[in-house]
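1. Pasted the sequence and its predicted model underneath.
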Amino acid sequence: MAFYFSNLILQTASDNRKDSIVYFEREPAILVSMSRSDLLYLKEQDFATYPAIYVLIGGNKRYVGQVAGQKIEQRLTQHFQNKANDWVESVLFFGRADGKMSKADTDYLERRLIKDFKEKSSYELTNSTKGNKSYIDKLQKAKSDQLYNIAFEILNDIANIDLFGTEKEENYTYNENHPFKLTFENKVITAKSARKLYTKFAEAIIENPGYEAIIKKMVVEGCPTYSLIFGSEIGNYNGYPNAVRLSNGICLYNNLSRKALREKINTIAQQVGVEYEILKWS
């Protein structure tokens, strides 16, 4: 089936004999999320032949790779046949919707993604090198940067996937590098992302024993969901955790778009009866 969201196409390939391969498209980029068990069905898709940048995902480990001149399903088969990669649970990859990327493009994008993982991520990156380096001219580099940025727009705004994982803890001191900020009960909370602000707000709420008692009544047994955002366990979506543990027995659902994160901040505030003000949301 296919769903259309303005200039974005989301398709899922599934039936009684398949798991799900999720395909997003926003020109000029495509992004695909799949589980390890979907490899057989990946071969049936046109985009299985495209050059791509991919991330192997499992537990706290990640591996960044690229494929050009070879089918992505062939490269993944090689990975999965290697016993050293038994930790891999799922794969995410992106490329151009027209399937046209040169080796210079994939080399550049692989290096950029490896660099971003090393600088921004809390996951264990298993790459032993920084990636290949090829000559790329200014125009080609600009097009590759555009592709990269659009792929991350899909990840963050549509797929709700936090590719780099939990951010490092930040203190409550505001500075200009923290574009998200709110205040309640004489506290000021700042963060580098909307998701982190949402999490830190919830953490600050349960520091108050009275509010914590209210939140505990909202906790459902098992994994939280979009509607019931507090649960007792952390679930996952295609290998990604979809919640964060706030305290023993309280997990907060966080697989949300930026708009939904703001709505859920309001939901939490209303449930416990606190007034708050968002000072910065950018």
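-> Nice, I can see it.
2. C-alpha only now, for contacts and for neighbours.
-> OK.
3. could you say what helices and strands the helix or strand hosting residue 149 packs with?
-> Following DSSP states H and E, one finds residue 149 within helix 138-153. If contacts are counted by 3 or more C-alpha pairs under 8 Å, 6 or more residues apart in numbering; DSSP states H and E, helix 138-153 sits against strand 29-35, strand 90-96, helix 103-120.
4. so where do the helices sit in this structure?
-> 39-42, 72-81, 103-120, 138-153, 194-206, 209-218, 258-272 (DSSP state H).
5. Residue 22: which of those is closest?
-> helix 39-42 (10.5 Å; C-alpha to C-alpha).
6. Summarise which helices and strands that closest one is packed against.
-> Short answer (3+ C-alpha pairs under 8 Å, 6+ apart): helix 39-42 packs on helix 72-81.
7. Tell me which other helices or strands the helix it packs on touches.
-> helix 39-42.
8. Name the residues of the helix it packs on that come out as buried.
-> 39, 41, 42 (16 or more other C-alpha atoms under 10 Å).
9. Thought residue 73 was touching the last one, still the case?
-> Yes. Between residue 42 and residue 73 there is a contact at 6.6 Å, judged by C-alpha atoms under 8 Å.
10. Serialize the helices and strands packed on helix 138-153 to CSV and add fields for mean neighbour count and distance to residue 279.
-> As requested, the helices and strands packed on helix 138-153 are exported to CSV (neighbours: other C-alpha atoms under 10 Å; distance: least, C-alpha to C-alpha, whole Å):
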stretch, mean neighbour count, distance to residue 279
strand 29-35, 23, 33
strand 90-96, 23, 35
helix 103-120, 19, 25
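11. is it possible to export those to TSV including distance to residue 202?
-> Output for the helices and strands packed on helix 138-153, formatted as TSV (distance: least, C-alpha to C-alpha, whole Å):
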stretch	distance to residue 202
strand 29-35	29
strand 90-96	29
helix 103-120	23
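12. this is the other structure I want to compare:
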Amino acid sequence: MSSDHLPIAITLHLSPILHLPHTQSKLDLKRADWNAYQAFPSSTSYHHDEDSSIDGINEAFTTTILAAARHSIPLVKPGNGRRGHPWWTDACLKAVQEKRRTYHRYLKEGTKDAFVSMKKANAECKRTIAGAKLDFWKKSEEDMTDLTAAWNRLKTLKMRYNPPSRNLTDPDGGILRTPEEKAEGFLRHFARTSSTRSLPENQRRDRMEKEAHTDLSTPKGKDADLTLHELRWALRATSGNKKSPGADQVTYPLLRNLPPSMQEALLALFNKCWK
């Protein structure tokens, strides 16, 4: 061999890349069988070691209630994750279908008439879509009160619309910009709304009487375990909350409809976290 290039052998140890779907199946809570959901944990074995870590207990608890949910609640078929065009009409759909039909006809026949029909359908499709966008713009002119609204409408036509961000303000009307200012603002807000002075007269009197007979220096005070009554009160307070679940896919309705045995398990988990 006359070449002075040396061959190089490279070995790559690559693990397969996991492609997660953009959308996940969701629980259809409107068709849930809550009786079967509450009976399922009783028919299965939910065991955890008291000396286990918080993560281990949480994993066992989550696995149990998700298994009960899959057993008693049907799933909703996920969509494709894309938003539809706001200006899209039935005329646009028919024009696109006709364009595709004439295109496939031209591919099949290859004649001059088929080619002319395809070009006409293509031009008609462009006119229909442009007209739909123009009509959508004219109908929305009344809603555009300033330049910002006009730009948002243009972004909507291009499917690039982002909802405007809302600024946090303090009681004096000032804008909270930095994370430190926002944290202080939330702190002042919660301190003001949860203070005794913000309560009605009868509730203020009851709280002051309760605090007077509570010894906060003992575990029976500030460090006391959470009770089952407090847990059930907190679960009832989530009624009407439609927030999306986190990574564990546990929703508030799943927690509100827990059977008594699983409520006690959840209470034990909370108390372990509290300690």
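-> Here it is on my side, so go on. This one's a predicted model, so the numbers in the text were calculated from it and none came from an experiment.
13. Could you get me the TM-score between them?
-> The TM-score (TM-score structural alignment, normalised by the length of structure 2) is 0.19; 97 aligned residues with a C-alpha RMSD of 6.7 Å.
14. ok so, going back, now distance to residue 25 of structure 1 too, for the helices of structure 1, in a markdown table please.
-> Listed next are those as a markdown table, based on distance: least, C-alpha to C-alpha, whole Å:
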| stretch | distance to residue 25 of structure 1 |
| --- | --- |
| helix 39-42 | 16 |
| helix 72-81 | 17 |
| helix 103-120 | 18 |
| helix 138-153 | 9 |
| helix 194-206 | 23 |
| helix 209-218 | 37 |
| helix 258-272 | 19 |
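15. So which of the ones you listed is nearest residue 11 of structure 1?
-> helix 39-42 (13.1 Å).
16. What is the burial count for residue 66 of structure 1?
-> Residues lying near residue 66 of structure 1 (other C-alpha atoms under 10 Å) number 25.
17. Who are the packing partners of the one helix or strand residue 270 of structure 2 maps to?
-> For residue 270 of structure 2, the enclosing helix or strand under DSSP H and E is helix 260-274. Contact analysis of helix 260-274 of structure 2 by 3+ C-alpha pairs under 8 Å, 6+ apart lists helix 54-72, helix 228-236 as its packing neighbours.
18. List the contacts of the shortest one.
-> For helix 228-236 of structure 2, the external contacting residues (C-alpha atoms under 8 Å, 6 or more residues apart in numbering) are 252, 255, 256, 263, 264, 267.
19. what about the helices of structure 1, which gets the closest to residue 5 of structure 1?
-> Closest to residue 5 of structure 1 of these, according to C-alpha to C-alpha: helix 138-153, at 13.5 Å.
20. which residue ranges form the helices in structure 2?
-> 34-43, 54-72, 90-109, 112-139, 147-157, 179-193, 201-212, 228-236, 252-256, 260-274.
21. helices or strands up against the longest one?
-> What that stands for is helix 112-139 of structure 2. helix 90-109.
22. Distance-wise, check residue 132 of structure 2 relative to residue 138 of structure 2.
-> Relative to residue 138 of structure 2, residue 132 of structure 2 is positioned 10 Å away (C-alpha to C-alpha, to the nearest Å).
23. Neighbour count: these two, which is higher?
-> residue 132 (19 against 10).
24. how much space between the more buried one and residue 123 of structure 2?
-> Separation of residue 132 of structure 2 from residue 123 of structure 2 (C-alpha to C-alpha) stands at 14 Å.
25. Would you mind listing which of the contacts of helix 228-236 of structure 2 are buried?
-> Applying 16+ other C-alpha under 10 Å to the contacts of helix 228-236 of structure 2 flags 252, 255, 256, 263, 267 as buried.
26. Dump those to CSV, plus distance to residue 105 of structure 2.
-> Listed next are those as CSV, based on distance: C-alpha to C-alpha, whole Å:
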residue, distance to residue 105 of structure 2
252, 54
255, 57
256, 58
263, 64
267, 67
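27. which of the residues you listed sit farthest apart?
-> 252 and 267 (15.2 Å).
28. give the contact list for the closest residue to residue 203 of structure 1 other than its chain neighbours.
-> The shortest distance from residue 203 of structure 1 to any residue other than its chain neighbours is 6.0 Å, reached at residue 246 (C-alpha to C-alpha, 6 or more residues apart in numbering). Going by C-alpha under 8 Å, 6+ apart, residue 246 of structure 1 touches 202, 203, 252.
29. surely the first one meets residue 268?
-> Yes. Counting by C-alpha under 8 Å, residue 202 of structure 1 touches residue 268, with 7.4 Å between them.
30. Number of residues surrounding the closest residue to residue 113 of structure 1 other than its chain neighbours?
-> Excluding its sequence neighbours, the residue lying closest to residue 113 of structure 1 (C-alpha to C-alpha, 6+ apart) is residue 64, at 7.3 Å. When neighbours are defined as other C-alpha under 10 Å, residue 64 of structure 1 has 21 of them.
31. Repeat that for residue 181 of structure 2.
-> When neighbours are counted by other C-alpha under 10 Å, residue 181 of structure 2 registers 15.
32. measure it to residue 193 of structure 2 for me?
-> From residue 181 of structure 2 to residue 193 of structure 2 the distance is 18 Å (C-alpha to C-alpha).
33. show me what contacts residue 11 of structure 1?
-> Here residue 11 of structure 1 is in contact with 1, 2, 3, 22, 23, 24 (criterion: C-alpha under 8 Å, 6+ apart).
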